[in-house]
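**Student:** fold the following, please.
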Amino acid sequence: MSREAAFIAALRDLAAHPAARGLADDCAVLELGGETLVLTHDAMAEGVHFLPEQDPADVAWKLVASNLSDLAAKGAEPLGVLLGYQFGTDDARFLAGLEDVLAHYGVPLLGGDTISATGPQVLGLTALGRATHRPAPSRADAKVGDGLWITGPVGGAMLGFEALRDKTAEDSRVFRRPLALLSEGWALAPVVTAMMDVSDGLLLDASRMARASGISFAIDSAAVPIAAPEARRAEALRWGEDYQLLFTLPAGAEPPIAAHRVGAACAAGEAPVVLDGIPLTEASGLGYEHS
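**Tutor:** Here you go, the predicted structure:
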């Protein structure tokens, strides 16, 4: 078990409120009268989630979009964000990017906090949303026989990161300025049995959905659309930050949006993911985890 997984397991003892969903989901889901409030918080660290020399405007975009992607996986309409900001090398560029992304999604900044500190910059954002469909989808309701679907290709962020790191002329936008698939999430929320976004790698996130649902997923690697060369398919399945939506539908059902069927839910077996007939566990290296 990774350090991250062990720490989250310990936190579950403190997260007893039903809104926490056992810390097995993308967001907290809080019922308030006739509305459902959806809350999420993600952090980004320099040297881990973004490069030290990266344009702070792009960092601001990614910070907001990655949180809104969690709301998309719940079919939630964003209501606003709270920013936790550590002063960096170019605060004006960060503010310019923040203005761009908030305007793009029509989301207000509601507040937050600022700090000064030494060492690599660490940023945090809390996004608040309202569920457009009740109950809001979870990771935990996939059923045996369901089809497993993804909204689009993976591996684009991997190539974008490499282009940015290596300072090549290749397009790095998928890594720098990912898109939160909000409208797709709204369309899917009424029909899916389970849904989440792909932030840490398709295989790892599929394993999380499988464990939360008490099933396994049989995945056909050739059916997964990739944005990378065919020779790098295995890497693309494990590289995160593409922010596609991964979801399940009952057998025979078709999604209301363009998507790709990549596998099916089966009875829980020795591993949460079976890739091309080969059982894989988290120890197999399914995706990105904090050590």
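
**Student:** from here on, just use CA atoms for contacts and neighbour counts.
**Tutor:** Fine.

**Student:** how many neighbours does residue 249 have?
**Tutor:** When neighbours are defined as other CA atoms under 10 Å, residue 249 has 24 of them.

**Student:** let's see this one next to it:
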Amino acid sequence: MNEFELIQKFFTRSACAQGGENIFLGIGDDCALLQIAREQHCAVSTDTLVSGVHFPENAPAFLLGQRALAVATSDLAAMGANPIGFTLALTLPELSTQWLQAFSEGLSTMALRCGIPLIGGDTTSGPLSMTVTVIGAVLPCQALVRSAAQSGDLLCVSGALGAAAAAVPLVLGEISSKHLSEQSLEQLLNAYWSPQPQLALGQFLLGKAHAALDISDGLLADCGHIAQASGVSLHIEQERVPVACAAQQLLGVDAALQCALSGGDDYQLAFTLPATQLLTVQQAFPTVQVIGRVCAGSGVHLMDRAGQVVPQVYSGYQHF
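**Tutor:** This next block holds a predicted model:
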């Protein structure tokens, strides 16, 4: 099977490649052709996942297909963009029809869930890796950016944190899950393998929130990006950080809290919001919680119940 036969069999015919309202021409030509309204901006983001770095070398292909697309699509959610399509550049160490079938099914499952079709890409031989580029649309001057936080804003997160990071030792087989309930185990593994991009919330926050991003490298590290870009300080109240119950059951309260603060891979949204908008947002998305506030100054400050700064040795994932 050559490259073009591979693409035709496992991707062109897959459920995720069957067009969309903004797709004028999809897979099969030198370029895809997209229809984007003149009054909209095009949002584009690229993520690369490498075997042994971002996922275990023996990762199940179906779950890997889901994860690869989810983590990339989360960037569109962070901007409040409406998904249009995505491309996939896939590097394979060997040609396995069984692996490709499972991977394409996982990819399609997440694509249909997020409403984002596959519009093109590339395949090549080499160490297993995948690069996903997502494309979306958002109205001019409406996108949620990191540089718009304002002193006095509330700092919010879209849901509980720490489950994905807590799941890593389970995924790697480093610890036992015998003491976990079946429900807790499922929650942890789903958080790692099938994160849910917060697309609906991101679009709802347009015109309401000031700044936003998705939590990929850890709450403290990612909030640092907002603080730096906006020229403000973020004060996070440790007691208010929502920690996934399943993470606490697996690791204990303290270790689970550290996962929530610096573990990463949550793909929840962190955003700053005027207090007047909080009730509206929480009525529509009840899992949204306030964890702190935006102040004058610089940096991210984790505060204890007494209002004292909590020292942090490790703030988040670093690529280098």
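
**Student:** fetch the TM-score of the aligned pair.
**Tutor:** TM-score of the superposed chains, computed with TM-score structural alignment, normalised by the length of the first structure, equals 0.82; 255 aligned residues with a CA RMSD of 2.0 Å.

**Student:** how far away is residue 52 of the first structure from residue 104 of the first structure?
**Tutor:** According to CA to CA, to the nearest Å, residue 52 of the first structure stands 25 Å off from residue 104 of the first structure.

**Student:** the two: who's more crowded?
**Tutor:** Taking other CA under 10 Å, residue 52 of the first structure and residue 104 do not tie; residue 52 has more neighbours (14 against 10).

**Student:** all helices for the stretch 51-200 of the second structure, in order.
**Tutor:** 61-79, 97-114, 163-171, 182-193, 199-204 (DSSP state H, counting those that start in this stretch).

**Student:** select, out of these, the one closest to residue 298 of the second structure.
**Tutor:** Nearest to residue 298 of the second structure, of all those, is helix 61-79, at 22.2 Å by CA to CA.

**Student:** so the helix or strand encompassing residue 9 of the first structure aligns onto which residues of the second structure?
**Tutor:** In this structure, residue 9 of the first structure sits in helix 3-11 according to DSSP states H and E. With TM-score structural alignment applied, helix 3-11 of the first structure matches no range in the second structure.

**Student:** roughly how far is that helix from the heart of the chain?
**Tutor:** 18 Å (CA atoms, centre = their mean, to the nearest Å).

**Student:** stretch 52-69 of the first structure too?
**Tutor:** Counting by CA atoms, centre = their mean, stretch 52-69 of the first structure comes out at 14 Å from the chain centroid.

**Student:** against the second structure, where does that stretch fall?
**Tutor:** Under TM-score structural alignment, the alignment places stretch 52-69 of the first structure onto residues 57-74 of the second structure.

**Student:** residues in contact with the matching stretch: which ones?
**Tutor:** With contact meaning CA atoms under 8 Å, 6 or more residues apart in numbering, stretch 57-74 of the second structure is reached by 45-47, 49, 51, 83, 99-100, 102-111, 114, 130, 132-134, 192-199, 214, 267.

**Student:** redo that, cut-off 7 Å
**Tutor:** For stretch 57-74 of the second structure, contacts defined as CA atoms under 7 Å, 6 or more residues apart in numbering pick out 46-47, 49, 51, 99, 102-107, 109-110, 132, 134, 193-198, 214, 267.

**Student:** secondary structure class for residue 252 of the first structure?
**Tutor:** Under DSSP: H, G, I helix; E, B strand; the rest coil, residue 252 of the first structure falls in the coil class.

**Student:** the one 3 residues further on too?
**Tutor:** The assignment at residue 255 of the first structure comes out as coil when based on three-state DSSP.

**Student:** okay, it and residue 286 of the first structure: tell me how far apart.
**Tutor:** Applying CA to CA, the value for residue 255 of the first structure to residue 286 of the first structure is 26 Å.

**Student:** still on that earlier bit, ok, of the contacts of stretch 57-74 of the second structure, which come out buried?
**Tutor:** Among the contacts of stretch 57-74 of the second structure, the ones that count as buried by 16 or more other CA atoms under 10 Å are 46-47, 49, 102-107, 109-110, 132, 134, 193-198, 214, 267.

**Student:** would you agree residue 274 of the first structure is in contact with residue 284?
**Tutor:** No - if you go by CA atoms under 7 Å, residue 274 of the first structure and residue 284 don't touch, sitting 11.4 Å apart.

**Student:** more neighbours, those two?
**Tutor:** residue 274 (22 against 9).

**Student:** corresponding residue for that one in the second structure?
**Tutor:** Per TM-score structural alignment, the equivalent position to residue 274 of the first structure in the second structure is residue 301.

**Student:** how about the secondary structure of that match?
**Tutor:** strand.

**Student:** in contact with it, which residues?
**Tutor:** By CA under 7 Å, 6+ apart, the residues touching residue 301 of the second structure are 234-236, 309.

**Student:** residue contacts, residue 185 of the first structure?
**Tutor:** 72-75.

**Student:** just send the residues you listed back as CSV, with distance to residue 10 of the first structure too.
**Tutor:** Formatted as CSV, the contacts of residue 185 of the first structure follow (distance: CA to CA, whole Å):
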residue, distance to residue 10 of the first structure
72, 27
73, 25
74, 25
75, 29
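
**Student:** nearest to residue 201 of the first structure among these?
**Tutor:** Among the contacts of residue 185 of the first structure, residue 73 lies closest to residue 201 of the first structure (CA to CA), at 15.2 Å.

**Student:** what sits closest to the closest one if chain neighbours are left out?
**Tutor:** Nearest residue to residue 73 of the first structure, sequence neighbours excluded (CA to CA, 6 or more residues apart in numbering): residue 196, at 4.8 Å.

**Student:** how near is the equivalent of the one you found over in the second structure to residue 108 of the second structure?
**Tutor:** Structural alignment (TM-score structural alignment) places residue 196 of the first structure against residue 213 in the second structure. Distance of residue 213 of the second structure to residue 108 of the second structure, computed by CA to CA: 25 Å.

**Student:** also residue 297 of the second structure?
**Tutor:** On the measure of CA to CA, residue 297 of the second structure and residue 108 of the second structure end up 45 Å apart.

**Student:** quick one, which of those two is more surrounded?
**Tutor:** residue 108 (25 against 13).

**Student:** to which residue of the first structure is the more buried one aligned?
**Tutor:** When the first structure is aligned by TM-score structural alignment, residue 108 of the second structure is paired with residue 99.
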